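1. heads up, no residue letters with this:
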């Protein structure tokens, strides 16, 4: 939806991913959208150079997130949130869903939630 404004579909994807997931790294974003990591790296580098994103090194990976000190951060966030409402239900749910990042402990019980509660 915003690819014309941002210059490419991948630029929109990177910003939308970081807006909804709050942070991410190159391979994670590339796998999420099933695109080449080099394409994602190019967009991340461009946005980091412009000050829209900040990157932090953790071990041998670089984690990116939206720069809260960017002068137009609030406006950019509002625009990305508004664009999210125009995505298909499937795409929106895929972006919003929080995936587990580590396995459940062996002795932790599995609790089932009732839909009636």
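-> Now that the structure is in, tell me what you want to look at. No experiment lies behind these values; they were computed from the predicted model shown.
2. Every contact and neighbour count from this point should use C-alpha atoms.
-> Will do.
3. Nearest residue to the middle of the protein?
-> By C-alpha atoms, centre = their mean, the chain has its centre lying nearest to residue 17, at 2.1 Å.
4. what about the helices in this structure?
-> 3-6, 9-21, 26-33, 37-50, 73-84, 89-96 (DSSP state H).
5. Against residue 51, how distant is the residue nearest to residue 2 when sequence neighbours are not counted?
-> Distances taken as C-alpha to C-alpha, 6 or more residues apart in numbering place residue 12 nearest to residue 2, at 6.2 Å, with adjacent residues excluded. Distance, residue 12 to residue 51, by C-alpha to C-alpha, to the nearest Å: 16 Å.
6. who's more crowded, the two?
-> More neighbours surround residue 12 than the other of residue 12 and residue 51, with 19 against 15 (other C-alpha atoms under 10 Å).
7. second one coming, line it up with the first:
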């Protein structure tokens, strides 16, 4: 839905996943959306370089979350909330629940 705004479906998927779960890691996003891991890693890296996300290490896994210092974070979250509300209920529930930490 937001691919035209964000440039790629993978960037949209990363942002929606992190928004719905509060944090995420590349392998989890790639597995959830059944897509290429390297493409997802690139999106996480680009979003972190742009100041939208930040990361921290938990064991051997790099977890990403929204950067609270991002100046347009409230607007981005509002857009993601609206987009998530348009997803079919079963897909939205799958995205919002599940494991919240790396495997």
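-> Now that the structure is in, tell me what you want to look at. Since the model is a prediction, treat every value here as computed from it, not as a measurement.
8. What does the TM-score come to for these two?
-> Once superposed, chain against chain, the TM-score is 0.91 (TM-score structural alignment, normalised by the length of the second structure); 101 aligned residues with a C-alpha RMSD of 1.3 Å.
9. Next, the contact list for the closest residue to residue 70 of the first structure other than its chain neighbours, please.
-> Closest residue to residue 70 of the first structure apart from its sequence neighbours, by C-alpha to C-alpha, 6+ apart: residue 52 at 5.8 Å. Contact analysis of residue 52 of the first structure by C-alpha atoms under 8 Å, 6 or more residues apart in numbering lists 66-67, 70, 73.
10. Just put these in CSV and tack on distance to residue 7 of the first structure.
-> Converted to CSV, the contacts of residue 52 of the first structure look like this (distance: C-alpha to C-alpha, whole Å):
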residue, distance to residue 7 of the first structure
66, 18
67, 20
70, 19
73, 18
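11. Just the buried residues of those.
-> 66-67 (16 or more other C-alpha atoms under 10 Å).
12. Out of the contacts of residue 52 of the first structure, which sit inside strands?
-> Here DSSP state E is the test, and the contacts of residue 52 of the first structure give residue 66 as lying in strands.
13. Could you point out which of the contacts of residue 52 of the first structure is nearest to residue 30 of the first structure?
-> residue 66 (17.1 Å; C-alpha to C-alpha).
14. In contact with the closest one, which residues are there?
-> Residues counted as contacts of residue 66 of the first structure (C-alpha under 8 Å, 6+ apart) are 15, 18-19, 22-23, 52-54, 73.
15. Can you select the buried ones from those in PyMOL?
-> Buried residues among the contacts of residue 66 of the first structure (16+ other C-alpha under 10 Å), as a PyMOL selection:
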select buried, resi 15+18+19+23+52+53+54
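16. Relative to residue 35 of the first structure, which of the contacts of residue 66 of the first structure is nearest.
-> The closest of those to residue 35 of the first structure turns out to be residue 15 (C-alpha to C-alpha; 14.9 Å).
17. ok, the residue nearest to residue 70 of the first structure to residue 10 of the first structure distance?
-> Look at residue 52 of the first structure and residue 10 of the first structure: by C-alpha to C-alpha, they are 15 Å apart.
18. now do residue 73 of the first structure
-> With the distance defined as C-alpha to C-alpha, residue 73 of the first structure ends up 19 Å from residue 10 of the first structure.
19. what do you get for residue 79 of the first structure?
-> Separation of residue 79 of the first structure from residue 10 of the first structure (C-alpha to C-alpha) stands at 16 Å.
20. just residue 51 of the first structure next, same as before
-> Using C-alpha to C-alpha, residue 51 of the first structure is found at 18 Å from residue 10 of the first structure.
21. same check, this time on residue 60 of the first structure
-> According to C-alpha to C-alpha, residue 60 of the first structure stands 24 Å off from residue 10 of the first structure.
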